[in-house]
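Asks: okay, sequence plus prediction incoming.
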Amino acid sequence: MKNSFKILLLFLLVTSCKIEDRYYDLSQEGKEFLAYEAGDTFQLKNIETNEIISFSVESKSIEYVEDGPNESSFIFVSYSEELIEIGRILFTDNSNCYKGEIKVKADRDNGFEFTAYLYDCFGDDFYYFQNEFMDTTNVEGVEYSNAYLLRNYPKTLYYSKEKGILKIVDFDDNTLFGLIE
């Protein structure tokens, strides 16, 4: 009985030791991609139909989310969580037809993932940043500098830290949607 109690006590001591949670912070560079604030508005022109679409930013959030246990989590049944910082911007048009999400997520290598998801009247398009950058780009006769390219074959989304979505082009570089200022 005494040995059982010692074993139980030892087991409880070992399993109650929790390894510290790991936090992966979003870099300042990553946070700069969250160009819009809640309540901001912007307009895109559907080049094919000449329709001007007015968007409102519904929300902007930066928070930590669980990304699963880390490698050392299974030692003696104790575990720690890996928490990844994510920034999100949700926006929609007045009719709630065109919707989108801009997301920047910290990664484990001190970098970040930058994505855009456009859905409903946009279709269902997921754009992913792969470290492509253009010094300047033209949108409806206006020159913009520092454009980041997010790809979704066959389309490309041009994005600016200062202005947000600049334009969306097809495979032949024809503009489908362009920023209106």
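Replies: It's in.
Asks: every contact and neighbour count from this point should use C-alpha atoms.
Replies: Will do.
Asks: and the next element down the chain from the longest helix seen in the chain?
Replies: The helix spanning the most residues in the chain, taking DSSP state H as the definition, is helix 2-16. Using DSSP states H and E, the helix or strand that follows helix 2-16 in sequence is strand 22-24.
Asks: just give the number of residues close to Glu85.
Replies: 21 (other CA atoms under 10 Å).
Asks: so who does it touch?
Replies: Contact analysis of Glu85 by CA atoms under 8 Å, 6 or more residues apart in numbering lists 23-26, 62-65, 105-106.
Asks: grab the nearest non-local neighbour of it.
Replies: Distances taken as CA to CA, 6 or more residues apart in numbering put Tyr64 closest to Glu85, at 4.2 Å, once the chain neighbours are dropped.
Asks: contact partners for the one you found?
Replies: Here Tyr64 is in contact with 83-86 (criterion: CA under 8 Å, 6+ apart).
Asks: nearest to Phe129, of those residues?
Replies: Ile86 (15.3 Å; CA to CA).
Asks: quick one, what contacts the residue nearest to that closest one when sequence neighbours are not counted?
Replies: Once flanking residues are discounted, Ile86 sits nearest to Lys105: 4.4 Å by CA to CA, 6+ apart. Applying CA under 8 Å, 6+ apart to Lys105 gives the contacts 26, 30, 84-87, 112-114.
Asks: okay, and which of the residues you listed map to helices?
Replies: Gly30.
Asks: for comparison:
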Amino acid sequence: MGLRASITSGVAFEDCPVPVANRLGEEGMGMKIALATLDSSRIGIAAQAVGIGQGALEEAVRYGLGRETFGKPIAEHQAIQFMLAEAATNLEAARLLTYRAAAMKDEAIPGLSRASSMAKLYASEAAKAVCDSAVQIHGAYGYSREYAVERFYRDVRVTTIYEGTSEVQRMVIARSLLK
């Protein structure tokens, strides 16, 4: 559906013993090691979502300034302005949550799990809404491959899924609050 520029493939290993010297961590700790990477990778997904959303917003602004109805650019209509303002505000909030989580990781500040989950949750959901608005602003053209917002709309969807769905992020955040 989305991320068509990304080549993703499955890999299967059968009868491939790993020498002890080449093992990553202790035996039986693989899942714990894999889960520990999520705090960092969720920051990357949040940043990806912000980037996709920013691209969609820029396309919506460009289209809004160029497309005219009733003798004026559609960007001059209050309904479109409200959509653009909300999109820009939500993207900025997402960007700041992402920067905060990245700074916490860089400085080894406690609470990274919650911060990275908040960044990923907010950024991916905000970007999804921004892409939806961008398609709406483009009207029927937003659904056409002729305009980039169609690709942004497809690509943003996975950011609410991989590295833990939005529901998983909510669980991580809530559990950290209830400790």
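Replies: Noted; the coordinates are in hand. What you are looking at is a predicted structure, and each value in this text was computed from that prediction instead of being measured.
Asks: next, the TM-score between them, please.
Replies: Once the chains are laid over each other, their TM-score by TM-score structural alignment, normalised by the length of the second structure reads 0.26; 78 aligned residues with a CA RMSD of 5.2 Å.
Asks: out of the contacts of Glu85 of the first structure, which is nearest to Leu166 of the first structure?
Replies: Looking across the contacts of Glu85 of the first structure and measuring by CA to CA, the closest to Leu166 of the first structure is Lys105, at 21.1 Å.
Asks: sticking with that closest one, tell me its helix or strand.
Replies: strand 98-106.
Asks: Tyr24 of the first structure versus the residue nearest to Glu85 of the first structure, what's the distance?
Replies: The gap separating Tyr64 of the first structure from Tyr24 of the first structure is 8 Å, by CA to CA, to the nearest Å.
Asks: mind listing the strands for the second structure?
Replies: Applying DSSP state E to the second structure gives strands spanning 68-69, 72-73.
Asks: what's the last one packed up against?
Replies: Yep, that's strand 72-73 of the second structure we're talking about. helix 38-66 (3 or more CA pairs under 8 Å, 6 or more residues apart in numbering; DSSP states H and E).
Asks: just the buried residues of the helix it packs on, please?
Replies: For helix 38-66 of the second structure, burial by neighbour count (16 or more other CA atoms under 10 Å) applies to 38-40, 42-57, 59-61, 63-64.
Asks: sorry, back to before: closest one of the contacts of Glu85 of the first structure to Phe91 of the first structure?
Replies: For the contacts of Glu85 of the first structure, the nearest to Phe91 of the first structure is Ile62 (15.3 Å; CA to CA).
Asks: is it fair to say the closest one lies in a strand?
Replies: Yes. Counting by DSSP: H, G, I helix; E, B strand; the rest coil, Ile62 of the first structure falls inside a strand.
Asks: ok, now which ones touch it?
Replies: Counting by CA under 8 Å, 6+ apart, the residues that Ile62 of the first structure touches are 85-88.
Asks: now do stretch 46-57 of the first structure: distance from first to last residue.
Replies: Start-to-end, stretch 46-57 of the first structure (CA to CA) is 19 Å.
Asks: let me fix that: stretch 92-112 of the first structure
Replies: So stretch 92-112 of the first structure: terminal residues 25 Å apart, CA to CA.
Asks: now swap in stretch 100-112 of the first structure and tell me
Replies: Stretch 100-112 of the first structure: ends 19 Å apart by CA to CA.
Asks: repeat for stretch 44-56 of the first structure
Replies: 11 Å.
Asks: buried sites along stretch 92-100 of the second structure?
Replies: Neighbour-count burial for stretch 92-100 of the second structure [16+ other CA under 10 Å]: 92-95, 97-100.
Asks: now do the helices in the second structure.
Replies: Under DSSP H, the second structure gives helices at 30-36, 38-66, 78-106, 112-138, 148-156, 166-177.
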